[in-house]
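Colleague: Predicted structure and sequence below. I'll ask about it afterward.
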Amino acid sequence: MLIADKFEFNDVPEAKAQLNFAPETYIVDSTIRSLQSGVSGSLHTASDMIEIGAALSDIGVRELIVNLSWKDGFTVAEGLAEKNLSARVVGTFRARHPMAETWAKDGIAAGCDEICFESANDADHFSRLADPVRESNRGVSHGFAEAYAYKEVVDIVRAGVALGCRSQSFHDSYFRFALTPEGAKAFYSALRRDVPDAPPLYIHLSNFYGNATMTAIASLAAGASAADVCMNGIGHHCGHIQMAEIVTALAALYGVDAGVKLDRLTEVSHLVRERTGFNGPLHSPVTGDNGFMIDGAYWAAEAHIPYEERIHAKFPIDPRAVGNVETVVWAPGTINTGSVRSKLGAMGIDNATVTDGSVEHIIFALEDLLRQRNTYPNWVTDREFEQLCRDVLRRGY
């Protein structure tokens, strides 16, 4: 369990009174479904998606969601089923499509553990579609991805209770892409109140405004059971809830364990990058190559202070806890003679033997190197900077 430094106001009664997490909070995963979408631009094969699904199951996601109506859907469902994973294989598609009954039947034949009907017309429609699946001893669930009046939502959720529905998921399209964290809390609290025996409620959000993670956490804090996420934030409408972000924030800031092996997040993130060609920003939180990066000048300014007392040259969690590493970089925009001398001292070089001219030459050499490269990112790694320092000193400047 990750525990970040606690800000005192996190624990005041007004803040804690807003938290009503379900007895169990967990993660379901739509990475495969999002890779199937053309918007992902992914270079994967069906075998790649199966391997990605197996890795996601291994780190603790509860369900792997596959769109059966999209390319390779049945092939991937079959491949995942053959692996006997701990995660359930959930086949999904639009309930209003004329092929819905056929897709459900074929999904069961492909080995899906559960069929999720997205956007049934009403409670009767959901019941008609669900009955053959239940007769095959497979689970059923439902997702709201169209516009509904709140009363219609309640009616379908109540119908699902009678059907033994395993979950009810709510998508951004149902929320009109306009859900605020405050609205999320009000919605999930109301649904828990109006259907107290409802099955687990899920939240599936796009990141159009950059608020998917915080709005999903607000939903969970109001009683939703699971976030429907994607590794590396893959998905349309600016991507979906980023797995690494939400599970780390839950653990570090709220003390909530979502059942995911945090120390393997970076490993699986890299697997998805490798198999899809989807790299994402270098500064992606938690699993990004630069996620735990410090400017050399910040590091130097606090190098003499115990790590736990630092402000800028530290991280809220240990990068090793999520399988990542700390990196220090050096760039002309922030470097100065003081930071160079701090670095030389950390390298075991006696600053008394180093002239001010030598330090200036180190700064000039760094500027010259980056001018010649003229590429992004415009910095050098800590290892490169150490070598540059030694080279300048060896030349006797």
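Modeller: Great, that's in hand.
Colleague: Going by C-alpha atoms from here, please, whenever you check contacts or count neighbours.
Modeller: OK.
Colleague: ok, for residue 112, nearest residue in space, not its chain neighbours?
Modeller: Leaving aside its chain neighbours, residue 112 sits nearest to residue 89 (5.1 Å; criterion: CA to CA, 6 or more residues apart in numbering).
Colleague: what about the one you found, helix or strand, and which?
Modeller: Under the criterion DSSP states H and E, the helix or strand holding residue 89 is strand 88-94.
Colleague: now for that strand, which elements pack on it?
Modeller: Contacts of strand 88-94 with other secondary structure elements, assessed using 3 or more CA pairs under 8 Å, 6 or more residues apart in numbering; DSSP states H and E, are made with strand 63-67, helix 73-82, helix 100-109, strand 114-118.
Colleague: wait, which of those is closest to residue 288?
Modeller: Evaluated with CA to CA, those place strand 63-67 nearest to residue 288, the distance being 23.1 Å.
Colleague: buried sites along that closest one?
Modeller: 63-67 (16 or more other CA atoms under 10 Å).
Colleague: again, but for stretch 338-354
Modeller: If you call a residue buried by 16+ other CA under 10 Å, then stretch 338-354 has these buried ones: 339-344.
Colleague: before we move on, what about stretch 66-77?
Modeller: By neighbour count, with 16+ other CA under 10 Å as the criterion, the buried positions of stretch 66-77 are 66-69, 72-77.
Colleague: And those, which is closest to residue 42?
Modeller: Proximity of the buried residues of stretch 66-77 to residue 42, judged by CA to CA, is greatest for residue 72, which lies at 13.4 Å.
Colleague: before we go on, here's another structure to hold up against the first:
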Amino acid sequence: MSTIDPDLVWTGTLNALALAGRPKRTAGFYDTTLRDGEQAVGVVFDPERKLEIAKLVDGLGVGRIEAGFPRVSDEDKEAIRAISQAGLKAEIWGFARAMIEDVDAVADLGMKFAVVEAPISDAKLAALEVSRDKVLQRIGNAVAHAVKSGIHVAFFGVDSTRADLDFFETAYKTALDAGAKELAIVDTLAIASPEAVDFLVRRVKSWAGDVPIHWHGHNDFGLGTAGAIAAINAGASWVHGTVDGIGERAGNASLPEIAMALELLYGVETGFRLDRIRAASERLRAIAGYALEPWKAVVGQNLFIRETGAVAAQFHIPQAIEPYSSTILDTPRGIVLGKKSGVASIGIKCRDLGLDVPEASHAALLAAVKKIAITNRRLVTDAEFTDLVRRLG
């Protein structure tokens, strides 16, 4: 069970009732920010930044970090080498296509863990002009070579959620027969509904036995978090994702969102440092040069900020307006002033800024705040509000 103080979680009893009698699950986190995350358009991480990101991710408590794809460039090799030597707590994984040269590049860096990938959907094979027989040969040869090189392999079937199910099974069993120890189901284009995720994970477990199953999801339909949770509930051992869900197209599944949901809604202890999520997100954004929607779950700027007057009137009782305490994420709460503010907002802002304003003046201040906000179509800054108090208070 989660070790979060239940007094800080205000989600009610509905989830516990719905989940009663279901087996307790565990979840391992496999971070691919350094490879799949870097595939976001326009993002480039140099070796120094990759090492910094790896340390940030390690500080979040993930079990595995994919350090990168060494055949991409010499810089990637340099980064992987530095990360491998950094003494991080997480297992450091490499990435290789089902090609002997790729596997050798991983082995040459002394890596002991690696994903070996190959496309297995007919659409991907047709695009690459590779036959089913040819890709099976590549899978068997590459995995066997990796195992012979002392590498613990997880086979990664690209676009596996769109593959013919019989060929899917053949491809993954080929990898197992060649020595793969783990299997990663890959929803490359994020087409699997949560129900389909459950179906596929259970189907693989029915013939793979105790082999650890990974789920690698993307977010094209906004279901990245839901799919990862469905995979864990179906018996997957590992979920892949990135910080903030950074990645190509609509991004990858977001590990922080998955961790929050599993901990607070499902009672699954993940080992994820929830109190460090927002700082890690902020730093990654600075490095990669992207912005987030302010209303984004877990890391959004507005998560604990209130403008609406009706909500501000309840601000003194956090559980009335929030599903969990901001202290879980180690972030402050606050009130901002704007068009939608109410009299209660004025009182809270005065207290926050240490302004001694008679309650009889609050209505006039509110009217002035709304006028500024509507005229300029924006919030009113603390400096502007302080000036209003000076002039009207």
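Modeller: Okay, I see it. Since we're looking at a predicted model, the values are computed, not measured.
Colleague: List the TM-score for the superposed pair.
Modeller: Overlay of the two chains. TM-score (TM-score structural alignment, normalised by the length of the second structure): 0.83; 370 aligned residues with a CA RMSD of 2.8 Å.
Colleague: one step back: need the helices and strands packed on strand 88-94 of the first structure in TSV (columns: distance to residue 285 of the first structure).
Modeller: Listed next are those as TSV, based on distance: least, CA to CA, whole Å:
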stretch	distance to residue 285 of the first structure
strand 63-67	23
helix 73-82	29
helix 100-109	35
strand 114-118	31
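Colleague: Tell me which of the ones you listed sits nearest to residue 230 of the first structure.
Modeller: When those are ranked by proximity to residue 230 of the first structure, the top entry is strand 63-67, at 10.2 Å, counting by CA to CA.
Colleague: Please compute how far the closest one lies from its chain's middle.
Modeller: 16 Å (CA atoms, centre = their mean, to the nearest Å).
Colleague: Give me the contacts around that strand.
Modeller: Where contact means CA atoms under 8 Å, 6 or more residues apart in numbering, the residues beyond strand 63-67 of the first structure that reach it are 27-33, 36, 53, 57, 73, 76-77, 87-93.
Colleague: got a list of what residue 49 of the first structure touches?
Modeller: When contacts are counted by CA under 8 Å, 6+ apart, residue 49 of the first structure is found next to 32, 76.
Colleague: Residue 111 is in contact with residue 90 of the first structure, correct?
Modeller: No: with the criterion set as CA atoms under 8 Å, residue 90 of the first structure and residue 111 do not qualify as a contacting pair; they are 9.4 Å apart.
Colleague: if you count what's nearby, which of those two comes out ahead?
Modeller: For residue 90 of the first structure versus residue 111, neighbours defined as other CA atoms under 10 Å are more numerous around residue 90 (26 against 20).
Colleague: Return the residue of the second structure aligned against that one.
Modeller: Under the alignment defined by TM-score structural alignment, residue 90 of the first structure is paired with residue 93 of the second structure.
Colleague: Surely its match is in contact with residue 116?
Modeller: No: with the criterion set as CA under 8 Å, residue 93 of the second structure and residue 116 do not qualify as a contacting pair; they are 10.6 Å apart.
Colleague: which position in the second structure aligns with residue 250 of the first structure?
Modeller: Under the alignment by TM-score structural alignment, residue 250 of the first structure pairs with residue 262 in the second structure.
Colleague: now its match: how far from residue 280 of the second structure?
Modeller: According to CA to CA, to the nearest Å, residue 262 of the second structure and residue 280 of the second structure sit 19 Å apart.
Colleague: Which one's more surrounded, those two?
Modeller: Residue environment comparison for residue 262 of the second structure versus residue 280 gives the larger neighbour count to residue 262, 24 against 21, counting by other CA under 10 Å.
Colleague: Confirm for me that that one is in contact with residue 231.
Modeller: No: contact between residue 262 of the second structure and residue 231 fails when scored by CA under 8 Å: they sit 11.7 Å apart.
Colleague: which residues are common contacts for these two?
Modeller: Listed contacts common to residue 262 of the second structure and residue 231 are nil; contacts here mean CA under 8 Å, 6+ apart.
Colleague: The nearest residue to residue 42 of the first structure once chain neighbours are set aside: how many residues sit nearby?
Modeller: Using CA to CA, 6+ apart and skipping the chain neighbours, the partner closest in space to residue 42 of the first structure is residue 276 (4.8 Å). Residue neighbour count, defined by other CA under 10 Å, stands at 19 for residue 276 of the first structure.
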